[in-house]
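J.: sequence and predicted structure, then a few things I'm wondering about:
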Amino acid sequence: MKFGATPPEFGTRESLTPELLDFLGEGRTVTILGSTGSIGTQALEVIDHMASLASTLTGSHDAPLRVVALAAGRSSLPLLARQAVTTGAALVATSGNAEDAATLTQLIKDAAAVAGVSYTPRIVYGPQAATEAATFGADVVLNGITGSIGLEPTLAALHSGQQVALANKESLIAGGPLVRAAVDASPLEQPLIPVDSEHSALAQALASGTDREIDRLILTASGGPFHGKTREQLHDVTPAQALAHPTWDMGLVVTTNSASMVNKALEVLEAHHLFGVDLDRIDVTVHRQSVVHSMVQFVDGSTIAQASPPTMLLPIALGLTWPHRVPGVANPYDWSQSSKWTFEPLDNQAFPAVEMIKQAGKRGGTFPAAFNASNEEAVAAFHAGKIRFTDMIDTVQRVLEEHENSTAKTEDAHLTLDAVLEAEKWARARANEILS
């Protein structure tokens, strides 16, 4: 912007950047992995919003973002079928079996009849279904899968030359060096766009300086439902209490990880892989209001923060349209109202996960994969009523200690997808032995 110039009125055609106008006009194809989850359903809201925006401000009736492939698990087949009919996706994938695929086919047929449309997509199913969808050939693949099963689709999409909007943090936790290598080999200028709210915030704040001017990255944490509790007070908290997050509406695993601060630990390692900043220069601060989503501190003493009301619509939109900002995709913060923001240090004794993953990240190789896999098993055991809340992180610690002498341990120099999968298999088995 030229200093002293009057900006165009918000919400008019003139308020759109020429680049975004070109983007709206050219259109872009999208694959959504995990389409029935929180990220996937909100992504479809963003896509609908952009269609309305294009129609209103440019007069175009062509959707700027067109969904060509959807993938989801077997637990939400009716919703997946409705999404397929609404978007007209050419390929629809489910991780279920042949019987699930037959059920999905019938559900799509029924939904198409209700909508009064003729529609018969290609259906794929099984453990490799999401990976097949990831290589379908879209301009951008939004990976909203939860868990380390999202790693292979991420790698497949990058290797096939597609841009990845990444909301699956476990891809970088379990296979960070593999993802970085795929990014380096990609012909695209920006092959990987972060979608997690914290990493989207960091990406936006990093635009204020160069790589050499970065001092520290500061990730904010809401503190979850147990902020202020001691480790002893955490022993007997219940699964229902762990799922009562004060800010965000997320799935079972992510919400539980937020309560134990494992989610923030994963985000620290994710930031390290995304932005190439040493783990010792990545900090966590507890910000209960969840308005500042993360910050970058520069060498001159400046700290740039990205602030907005807590919503995933904004980072999802940026992930799909980077680096363009989509007008009206989320409500802004109301600066006319009084408010207080607080920032507190993280209690590493009550919540040791951040320090643990920094050590695992420094060891590299398959240590982060073992951390993540053992935690996923511990979360399942906690919700099954088999262990206490604090047993989850204790189990992860024990698995990491034993991984040092495990035959599944692999160093960075020899890391492969097979090595990651083998380490995860070992870590899950060992965690379950400990948990039982």
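T.: That came in fine, so what should we check first? Numbers count the residues shown, from 1 in each chain.
J.: going forward, measure contacts between C-alpha atoms and count neighbours the same way
T.: OK.
J.: ok, longest helix in this structure?
T.: helix 38-58 (DSSP state H).
J.: which helices and strands sit right next to that helix?
T.: On a contact count with 3 or more C-alpha pairs under 8 Å, 6 or more residues apart in numbering; DSSP states H and E, helix 38-58 meets strand 65-72, helix 313-321.
J.: residue 163: which of those is closest?
T.: helix 313-321 (9.3 Å; C-alpha to C-alpha).
J.: where do the helices sit along the stretch 151-300 of the chain?
T.: 151-159, 170-185, 197-206, 231-234, 239-242, 252-260, 262-275 (DSSP state H, counting those that start in this stretch).
J.: for the fourth one, packing partners?
T.: The one in question is helix 231-234. So helix 231-234, by 3+ C-alpha pairs under 8 Å, 6+ apart, packs with helix 389-403.
J.: same deal with the third one?
T.: Applying 3+ C-alpha pairs under 8 Å, 6+ apart, one finds that helix 197-206 contacts strand 192-194, strand 214-221, helix 262-275, strand 292-298, strand 303-307, helix 313-321.
J.: that one: which residues count as buried?
T.: Residues 197, 198, 199, 200, 201, 202, 203, 204, 205, 206 are the ones in helix 197-206 that count as buried (16 or more other C-alpha atoms under 10 Å).
J.: same check on stretch 264-276?
T.: Neighbour count says stretch 264-276 has 264, 265, 266, 267, 268, 269, 270, 271, 272, 273, 274 buried, by 16+ other C-alpha under 10 Å.
J.: let me have those in JSON lines, extended by distance to residue 165.
T.: Formatted as JSON lines, the buried residues of stretch 264-276 follow (distance: C-alpha to C-alpha, whole Å):
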{"residue": "264", "distance to residue 165": "19"}
{"residue": "265", "distance to residue 165": "21"}
{"residue": "266", "distance to residue 165": "17"}
{"residue": "267", "distance to residue 165": "16"}
{"residue": "268", "distance to residue 165": "18"}
{"residue": "269", "distance to residue 165": "18"}
{"residue": "270", "distance to residue 165": "14"}
{"residue": "271", "distance to residue 165": "15"}
{"residue": "272", "distance to residue 165": "17"}
{"residue": "273", "distance to residue 165": "15"}
{"residue": "274", "distance to residue 165": "12"}
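J.: please compare the first structure with the one that follows:
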Amino acid sequence: MIGVTVLGSTGSIGVSTLDVIARHDDRYRVVALSANSDADRMAAQCREFQPDYAVMADEAAAEALALQLQQTGLETEVLAGEEGLVKVASLAETDCVMAAIVGAAGLLPALAAARAGKRILLANKEALVVSGQIFMDAVRENGAVLLPVDSEHNAVFQCMPPGYSGDMLHDGVRRILLTASGGPFRSVDLAELEAVTPDQACAHPTWVMGRKISVDSATMMNKGLEVIEARWLFNAEPERIQVVIHPQSVIHSLVEYVDGSVLAQLGSPDMRTPIANALAWPERIAAGVNQLDLFEVARLDFEAPDFARFPCLRLAYEALERGGSASAVLNAANEVAVAAFLDGRLKFTAIAAVVEQTLNALPPAAADSLEQVLDADREARAFAGRLIN
């Protein structure tokens, strides 16, 4: 039995992961689950999967969960906070860690899993955005296995040459083409964007996701973060990563080779496909996903992204070019701005403005240690908060 820890088990990725695991209960055992504050949903997951540990980031939620589990007679040990997350990410009985905590909060437990030499299924792109070199060094130095779960990066992974060396030109790869749906505002008049509401921004036309990542998809900051993630995952120079808007979300990404070949990974827009691929790699297992009906899809459209419509995508490329702590600053400012938008304290169009002003105000610093990265993150959050206030 393969022991699995699911970080962020009550979110959309976590729920999909548990769905795949439940289909193969003769192969996988849930060792630990974690969530932020949804004690009720966590209690239900504990009753179904009976993990050894359950971690709640929120202390009060941990107390509520412990009481519920005690009443049902479950022996699951309840932990709380960052210390609990780091512990379950590096347990000896855990072989595989699904890193699906949203935002920079997922960095430390994902890094703990890397340092413990685990197989890491990375859905938390911020771990690489905030601390790319540090994270990749930890993976390499501790013999961890890093497999991407974002549908785009998993698609690239599947299309890369077997045993990819990390040198694109050596392995005959010319470009990585990351597809993007364009979100709900791909064709909306630019003048209308200022009045966009949180509910409108979260109404993604293709994917069912959490509210923060849905807003990031609407601004295309999500794709910008994925560009930065691809740079670290595949050791790719920024100019070799191109974003392609593809509204049908059927082609999840492509890899272009120097001989002119372009390989694409296609599938129904269902996160259980990349989750199952990463869980079982190099094997394949059923994921419960509907078969792709090309006759129903009928057509595939592509267009170049408009930086005037999606300034957050431009800012991500700029942060990547600046290097050092710039990507950490970009991510932190965006998290603060998106939270303010969802709370009704900031206009949709002001998200990019807050991120840009924060980037320009905080020149890139060294990002050689975790302390430096976390300092940059804190400084950027404070600055963005002051701007919004």
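T.: Great, that's in hand. Quick caveat, the model's predicted, so the values are computed rather than measured.
J.: now the TM-score, please.
T.: Aligned and superposed, the two chains score 0.95 in TM-score terms (TM-score structural alignment, normalised by the length of structure 2); 383 aligned residues with a C-alpha RMSD of 1.5 Å.
J.: residue 416 of structure 1 is nearest to which of the helices of the stretch 151-300 of structure 1?
T.: Closest to residue 416 of structure 1 of the helices of the stretch 151-300 of structure 1, according to C-alpha to C-alpha: helix 170-185, at 7.1 Å.
J.: name the residues of stretch 103-110 of structure 2 that come out as buried.
T.: Within stretch 103-110 of structure 2, judged by 16+ other C-alpha under 10 Å, the buried ones are 103, 104, 106, 107, 108, 109, 110.
J.: state the span of structure 1 onto which that stretch is aligned.
T.: Mapped onto structure 1 using TM-score structural alignment, stretch 103-110 of structure 2 spans residues 147-154.
J.: how about stretch 5-13 of structure 2?
T.: Under TM-score structural alignment, the match for stretch 5-13 of structure 2 is residues 31-39.
J.: which residues does the matching stretch contact?
T.: With contact meaning C-alpha atoms under 8 Å, 6 or more residues apart in numbering, stretch 31-39 of structure 1 is reached by 40-41, 67-73, 76, 79-80, 130, 133-134, 136, 138, 140-146, 167, 250-251, 312, 316.
J.: and if you look at stretch 122-132 of structure 2?
T.: 13, 98-104, 106-107, 110-111, 135-136, 146-150, 225-226, 228-229, 232, 325, 327-329, 331, 367, 370, 373.
J.: against residue 160 of structure 1, how distant is residue 170 of structure 1?
T.: 20 Å (C-alpha to C-alpha, to the nearest Å).
J.: between the buried residues of helix 197-206 of structure 1, which is nearest residue 404 of structure 1?
T.: Nearest member of the buried residues of helix 197-206 of structure 1 to residue 404 of structure 1, counting by C-alpha to C-alpha, is residue 199, at 30.2 Å.
J.: ok, back up a step: out of the helices and strands packed on helix 38-58 of structure 1, nearest to residue 23 of structure 1?
T.: Using C-alpha to C-alpha, the helices and strands packed on helix 38-58 of structure 1 put helix 313-321 closest to residue 23 of structure 1, at 8.1 Å.
J.: distance from that closest one to the middle of the chain?
T.: Relative to the mean C-alpha coordinate of its chain, helix 313-321 of structure 1 is positioned 11 Å out (C-alpha atoms, centre = their mean, to the nearest Å).
J.: report the central residue of structure 1.
T.: residue 167 (1.9 Å; C-alpha atoms, centre = their mean).
J.: for it, give its distance to residue 145 of structure 1.
T.: 7 Å.
J.: swap in residue 82 of structure 1?
T.: Applying C-alpha to C-alpha to residue 82 of structure 1 and residue 145 of structure 1 gives a distance of 19 Å.
J.: can you check which part of structure 1 stretch 40-48 of structure 2 sits on?
T.: Stretch 40-48 of structure 2 covers residues 78-86 of structure 1 once aligned (TM-score structural alignment).
J.: list the buried ones in the matching stretch?
T.: Under the neighbour-count rule (16+ other C-alpha under 10 Å), stretch 78-86 of structure 1 has 78, 79, 80, 81, 82, 83, 84, 85 buried.
J.: and if you look at stretch 45-65 of structure 1?
T.: For stretch 45-65 of structure 1, by 16+ other C-alpha under 10 Å, it's 45-55, 57, 63-65.
J.: which two of the residues you listed have the greatest separation?
T.: Maximum distance among the buried residues of stretch 45-65 of structure 1 (C-alpha to C-alpha): 18.1 Å, for 45 and 57.
J.: who touches residue 90 of structure 1 in this structure?
T.: 68, 69, 121, 122.
J.: okay then, goodbye and thanks.
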